[in-house]
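Student: Based on what follows, work out the 3D shape:
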Amino acid sequence: MLRATLKSLLARKIRLVLSMLAIVVGVSFVTGTLILADTLNRTFDSLSADINKNVSVAVRVVNQIDPTSDSGRPPLPASVLDTVAKVDGVRAAVGSVDGQAMLVNPRTGKPAKEGGAPGLGTNWTGGQPTASEQLAEGRAPGPGEIVVDRATARDLHLALGTRISVQIKGVPAAYTLVGTFRVAGQDSLGGAALTAFDTATAQRVLLAPGQFSSVHLAAVPGLGQQELRARVAAVLPAGDEAITGTQLAKENASAVQQAIGGFSTFLLIFAAISVFVGAFIIFNTFTMLVAQRVRELALLRAIGASRRQVQVSLQVEAALVGFAGASVGLLFGAGLAVLLRAAVGAFGVDLPSGPLVFDARTIIAAYAVGVLITSAAAFVPARKAASVPPIAAMRETYVLPTRSLRTRAVAGIALTALGVLLLVLGTASAGKSGATSVGVGAAGIFLGIATLSPLLSGPIIRVLGAPFVSLFGTTGRLGRENAMRNPRRTASTASALMIGLALVGAFSILGQSIKESVRTTAQNSLGADFFLTGQGFGQGFSGQVARDLAGKPGIEVATGLRGGLVKIGGHDAQVLAGDPAGLPRVLALKKVAGDLHALGDRTILVDDTTAADRHLTVGQKVPVAFPDGAQDLALAGTYKKSQVAGSWIISTGQLARHSTEDLDLFVLIKRADGADPAAVRAEIDKVVKPYATVEVRDQSEFVAQQEKQIDQLLGFIYVLLALAVIIALFGIVNTLALSVIERTREIGLLRAVGMSRGQMRAMVVMESTIISVFGAVLGVAVGSIFGWALTKALASQGINTFAYPVPTIVLVIIVGIVLGILAAVFPARRAARMDVLRAISAS
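Tutor: Predicted structure coming up:
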């Protein structure tokens, strides 16, 4: 039986290749994602270890919000450096200064890393026992001088001796470039523009004189990290901590791994969609192969093969196809990982060099997906094959019996009803739980509609095929009848396409709804005429900008907004901070209780929904934990829930007490009544001109920028969903190609009675197009429901407007038509070129 199975596979090479395609694409997506994640994790682990390999112990202030995060961590006084340097076993103690410093491209006047990796500043410690930096060119910096990482100097074509502007805490200052350096043997630190100053300058501009971000210690030879950490911890004042260099390296790598993990999960979701679509194709393929091999299977039964042997033979055949597809997919996955890595680099993130990592889990996942999915999809066709009676070998007209569609109808209705119920529950819930319920409900509806599709195919295809009959007469009627001939096969093929196009439609609806919500929010919830934002990843700009704009001609309000992570009631919370006088006006806050203008340095505001959930009343003390400690703030007032303001608002002064940075993320400007917008814009441009990282936009430009970001994300999602659509396209090609082989004699008879080659090609193309449009129509219907439900479920996240993108939905239908035409090219050509006499004589 094994020999017969292998001969059967090798005798049908085209079918073998077509069967493998869906598995190859799905497996390559899964393995490519895993290889990329493992490679990046291994690379950044190694880089982090190399950076901290000379650090035995690190001393820092405890971060009360997130012990492992440096964001918001208070600085150390320089006296701590003197204290720990005297500890027995410390060979060297080196103070480290870290902060934001964006290098400005001298040729363009723009930030060195526009929209990509951040700009970082530090003090030069090269040559110290704890350092990992090495000079590549030039010398160490002195007062008024800097050195930059080698990659940035190369990318910006910087020459030593050049005067360069650096935005530090948003304030520009000029320095002389005297050298370039590498970090742990790498030209770049993840693509960041890294600028190093002498220690005194770094303290003055990044922190404050006499302060360090942390202190790094090197141990004397033979002393372990844990032992030195214990000795250092014993002399530290309360609120400071000592950790080993190994722990520091793990923390730094962990932050990167979390980001990589989130990105990998995002990609794996789309990989799962591709595999799910591929399962439909495999099921369809093996169903057709079994139907075409009825006589062959019956002959096996007639010469003594048992039902079990026939079923096992086909399951082995499926497993071999899955194994071959997984092997090819594993190789393609490595290539995909390289492409994904290059795509990440295109966004400004310069990844450290390193070989691709093939972990055991990747190989296991590849063959698990390939073999298990293929075997599972072939199980039902294999059972049908085992039921072929030996007597069938004597009859050319025997076909496999099919069950009534009644069972499918009941199952499909049940799945669809369950999916609709989950959708309803999801739309009634808020936040992540609601979106999860909607996602599971959508999967239920997908399966339900796919199960029901054989019942839907007849009437829908009859309508969709009517124009072809009217335009092309008998040829069009034959194309439509061929599409209706086998409802199960047509439905399975169309369902694979339905899933991909439904998700495209759903995300289009979600994206359009987000854009409409942004536009509505900007008009109704933001009382600002101009918006100032910073360039670069998470880069703020000096609070001096808002202070300089206040009181300028034509400007009624200019207030900066900044944010911070705190703990309120033991839970992480994001607070918005702003000027108490201007904030309620530019955010159009609606008072519910108390006095919103009573916001001050010891008060806090909260939205009414959060106040009700936390049982808070005006005047009550609210314990707020900042990175440097806790403080009770009095609740001054509550406001109507606002997607822009968030749940908690404090004053800028209050946040400044717990932060060393004077950085705004936004400045909102409201012009005075009757002021000329052009004149006000000119005044703003004049103030912000020295700040290279600040961008000025009016309300329409601000909305357009947000819409552009949404479109970019949607474009990335569409590219990922395109793989699922491509798999579905292979499925249509596969179905038509096998259908042409199945109908060889019929095609010969049609040609014998006068059908031309052109008419034969047209018939196959029309059959393919009708199937594709059927899948597109189902996709649009399901995608519209999914998109509406997802929009409703995310209402609490600020998506308060439902918008239906008619042009995009029409484009989805057009894509369905184009896919049908493309899928028919090879099968139609094969059908048209058949030798008529051989076709008629085929059995």
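Student: only C-alpha atoms for contact and neighbour calcs from this point on.
Tutor: Fine.
Student: need the helices for the stretch 401-550 of the chain, in chain order.
Tutor: For the stretch 401-550 of the chain, the helices defined by DSSP state H, counting those that start in this stretch occupy 406-428, 431-472, 474-485, 487-524, 544-549.
Student: Need those in JSON lines (columns: mean neighbour count).
Tutor: Written out in JSON lines, the entries for the helices of the stretch 401-550 of the chain read as follows (neighbours: other CA atoms under 10 Å):
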{"stretch": "helix 406-428", "mean neighbour count": "19"}
{"stretch": "helix 431-472", "mean neighbour count": "20"}
{"stretch": "helix 474-485", "mean neighbour count": "21"}
{"stretch": "helix 487-524", "mean neighbour count": "25"}
{"stretch": "helix 544-549", "mean neighbour count": "19"}
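Student: Of the ones you listed, which is nearest residue 204?
Tutor: Of all the helices of the stretch 401-550 of the chain, helix 544-549 sits nearest to residue 204, with 17.3 Å by CA to CA.
Student: to compare against the first, here's another:
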Amino acid sequence: MRTPVLRTQLSAAARRPGRLLLTGLAILVAAFVVFGTVLAQQITERTARDNLSGTPAATDLVVGDPQGPPPPVATLARVRSVPGVAEAAARLEVGLGVNGSFVNLEADPGRGPLSTARLREGSYPDAPGEMAVTPRTAQRLGLTVGSVVTATDVQTTPVRITVTGLVDTAEDGGFNAYAPEDVVIALGGATEVTRIDLRVAPGESAETLRQRVAAVLPADVALRTGGEVRQQEADEAASQVGALFALVGMFVAIAVVAAALVVTSTFRIVFAQRMRQLALLRAVGAHRGALVRALTAEGALTGLVAGVVGVAGALAVGHAVPPILRAAGRAVSSPGVPAGAAVAVVLGAVAVTVLAVLAPAFTASRVAPLEALRAANTTAGRRGIGGLRLVGGLLLVCGAVLVAALAIARLPKPQQEEYSAMPVLLLLVASGALAFFALVALGPLLVRPVLALVGWPLRQLGPVGRLAVGGVGGTPRRASAVSVVVALGVTLIAGVAVGGASLRTLMDRELALSAPADIEVTTAPGATLPDQVVTRARAAEGALARVVPYRRVDGLTLRRGAERLGNPESAYTGTDLDVAALPTTDQLDVAQGRLADLGPGRIVLGDWVARDTGLRVGDQVSLAVDARTTDVRVVAVLPDTGPLHAGVLADRTDFDRLGVAAGWSGLLADAARPGEDGRTAAVQGLRQAIGGADGVGLAVLADSRDRDGEVLATIVWIAVGLVSLTVIIAVVGVGSTTALSVVERVGESGLLRAVGLSRGALRTMLTAESGLYGLIGATIGLLLGVPYAWLAVRALGISAPLTLPVLPLVGLFVALIALTALAGVLPARRASRISPVAALGVDG
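Tutor: Okay, the predicted model is just below:
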């Protein structure tokens, strides 16, 4: 009977390719995602190799290696004198102080094939005392072609430099300038260069020239070909891509596990619909083993078809997208055709499907031959779980709780100096995995209690709502199988959202200390700002929203009577910055007390100062500078330091009592308008206020704040995109489950239509059932995701607060319900079109 049974099942599956693809739809999507990830990595690596090398394409040889000693400046002349060298360009850079800001001056020929800077306006420097700047640098520093600035070189010697032109470069950070190599060497007092790029003269052999150049180089200076250097630079960029895609692979693996769970549930439905046929095969002599092999072969065929279609779809999309992006002006390389990876993905799809079909196949093979006498083709699904599964699920719950408790016990304590986050994070991953498998095992028992809670509003809407809730609750194993996958996706996304929001709050608190405003104007230690600078800055209406000057004092001490508190050799830095005038004050974290209580006779301490002195909120002490003191009370303690890295925040009247000079040490200012244009206008307004004042510097604090915020936002969005793969698989599972259940419940649908249920009401009922799968999964996912995310943030040891992004979490909750409901729309429309008479005759 083995061969006839196998042939019967496979021929039946082949006759219905639509049902075959529907059954393996989750595997198809998983194969598409996996092979699409392979192609995406190829595209990214090839794009990195083709476009991310900083070495000009015309460079034939490179003298020097970052891993070895740099070439001496004297080597440059010797290399240029070698016959066959058409051009030699030295690469080095030096930092300058221009208008109180840092400028990175790089050596570049400015013209020719070895140039990396392209002239945009004016002329390229060709004499000492000249430089060209990038457009953003010109805006930030208030420079134009022809501007003459006083810069300080590495020896802090004032140098007059003329801006001769504007240049475009691959990167413009707002602090980039370019000049010929001899100008940079002179300003930096350089005796070595980073490297020397060489171009071979036409008609010369690169290998012959390499031998000639090597003969004039010091023995320890490396000589490489331009191709080797470009390949190394591209490989370094590609290696970062590889590390990123290794992380992507972890999330893809989770999506494959989700697909396997969905396919397992789908096969249970399919086999339940064919119980009468399977019972007939048993009645005519088919053994259980033959049925298992036949059903497993059907699963393998499903995996093969789904894998091939998924790989083909990914290949088509992967080769169609790069040309479209190139047409839009993006430099994106096309992938190859990784045949080995394609075969591996297809075989993997077959293997995953076979593993997924085993449990349903063994269950279906136990059908009794007497089931062939039933009038219906399908059998009701089991509602409970077996004793072994119950015990296994409870053991998994206990394991998850115990491992989580162990992780909690190892969380960092306050002020703990030695701590490793990785072991605790691994424990949390293990606990989460155990919790997920416990959910898989005990899911059918959880569906009804959760459904009773979340389905209550739907039941109040009338008969259609009650029917939808009853339809889901009547098949708890099926509802559990789909909802668990939804819960997995929601857990991951909720974890990323909570973790990202908590890290964002921590970053905002830290930036409120280090960058409390958009721009800071400073003076040299011990110096003060000219009064007219503050006056003109306050008068710069339209460019600056607020100007907050401050005094900064080094050498503050805290005393109780004649006793000096803390380390006898330590003194603290204090400021009288009016924190209430800054919008970032609300983002400051307070360990003890209230920041709003800061005022005359009341101070705020950084945590390290409080620990060093042993002071707490409410303590009375004397604040001292040299021999003068004033009595103050501690009203708050910050977790680390105060704004601008000060250890003590005091009121201005207390500084006056201590005899601190009235002149301001610096000022903080915010741009009146958002964005780059507003920030540039604010910088220009402050530069006009500074005028020609000596020793006054300007730093744009908002740039680092924006960079940090963009990096965090990018990381969060990438993580959300990756974990969303699981949600996509879950939605596909809901759609296929609803579609198959419609076939299974044709008679039920006909009966409901016969007793008066309208087509619209039937569609609404089935769509609501699909939405309930998402509602159950989203509820369980949020209950699991938020605690695990909080523990993961605590495990990092960075003292980030628990921040619940309520709106994103609510949006996630609603979106999952909407997506799963939409997945059931088409099956519901199909069911509503069936005639009640035809439906009632299906099982007859």
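Student: returning to that earlier point: between the helices of the stretch 401-550 of the first structure, which gets nearest to residue 146 of the first structure?
Tutor: Closest approach to residue 146 of the first structure among the helices of the stretch 401-550 of the first structure (CA to CA): helix 544-549, 24.3 Å.
Student: How far does the closest one sit from its chain's centre?
Tutor: Distance, stretch centre to chain centre, for helix 544-549 of the first structure: 36 Å (CA atoms, centre = their mean, to the nearest Å).
Student: which other helices and strands contact it?
Tutor: Using 3 or more CA pairs under 8 Å, 6 or more residues apart in numbering; DSSP states H and E, the elements in contact with helix 544-549 of the first structure are strand 555-568, helix 677-688.
Student: Check which residues of the first one are buried.
Tutor: The neighbour-count criterion (16 or more other CA atoms under 10 Å) identifies 555-568 as the buried residues of strand 555-568 of the first structure.
Student: likewise the shortest one?
Tutor: Of the residues in helix 677-688 of the first structure, those buried under the neighbour-count criterion (16+ other CA under 10 Å) are 677, 680-681, 683-684, 688.
Student: Can you lay out these as a markdown table showing distance to residue 32 of the first structure?
Tutor: Formatted as a markdown table, those follow (distance: CA to CA, whole Å):
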| residue | distance to residue 32 of the first structure |
| --- | --- |
| 677 | 51 |
| 680 | 52 |
| 681 | 48 |
| 683 | 51 |
| 684 | 48 |
| 688 | 45 |
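Student: With respect to residue 329 of the first structure, which of those is nearest?
Tutor: Ranked by distance to residue 329 of the first structure (CA to CA), those are led by residue 688 at 52.8 Å.
Student: if I look at the closest one, how far off is residue 531 of the first structure?
Tutor: Residue 688 of the first structure sits at a distance of 12 Å from residue 531 of the first structure (criterion: CA to CA, to the nearest Å).
Student: ok so, going back, can you tell me which of the buried residues of helix 677-688 of the first structure lies nearest to residue 357 of the first structure?
Tutor: For these, the residue nearest residue 357 of the first structure by CA to CA is residue 688; the value is 47.0 Å.
Student: from what I can see that closest one touches residue 545, true?
Tutor: Yes: contact criterion CA atoms under 8 Å: residue 688 of the first structure and residue 545 qualify, at 6.8 Å.
Student: all helices of the stretch 1-150 of the first structure, in order?
Tutor: Ranges of helices in the stretch 1-150 of the first structure, per DSSP H, counting those that start in this stretch, are 2-11, 13-51, 78-85, 150-155.
Student: The second one vs the second structure, mean deviation?
Tutor: Superposed on the second structure, helix 13-51 of the first structure shows a mean distance of 3.6 Å to its aligned residues (mean CA distance after the TM-score superposition for the first structure).
Student: how far out from the middle of the chain is that helix?
Tutor: With CA atoms, centre = their mean, you get 16 Å for helix 13-51 of the first structure.
Student: That one vs helix 2-11, what angle?
Tutor: 90 degrees (axes from the mean of the first three to the mean of the last three CA atoms, to 10 degrees).
Student: ok, residue 483 of the second structure to residue 70 of the second structure distance?
Tutor: Residue 483 of the second structure sits 62 Å away from residue 70 of the second structure, going by CA to CA.
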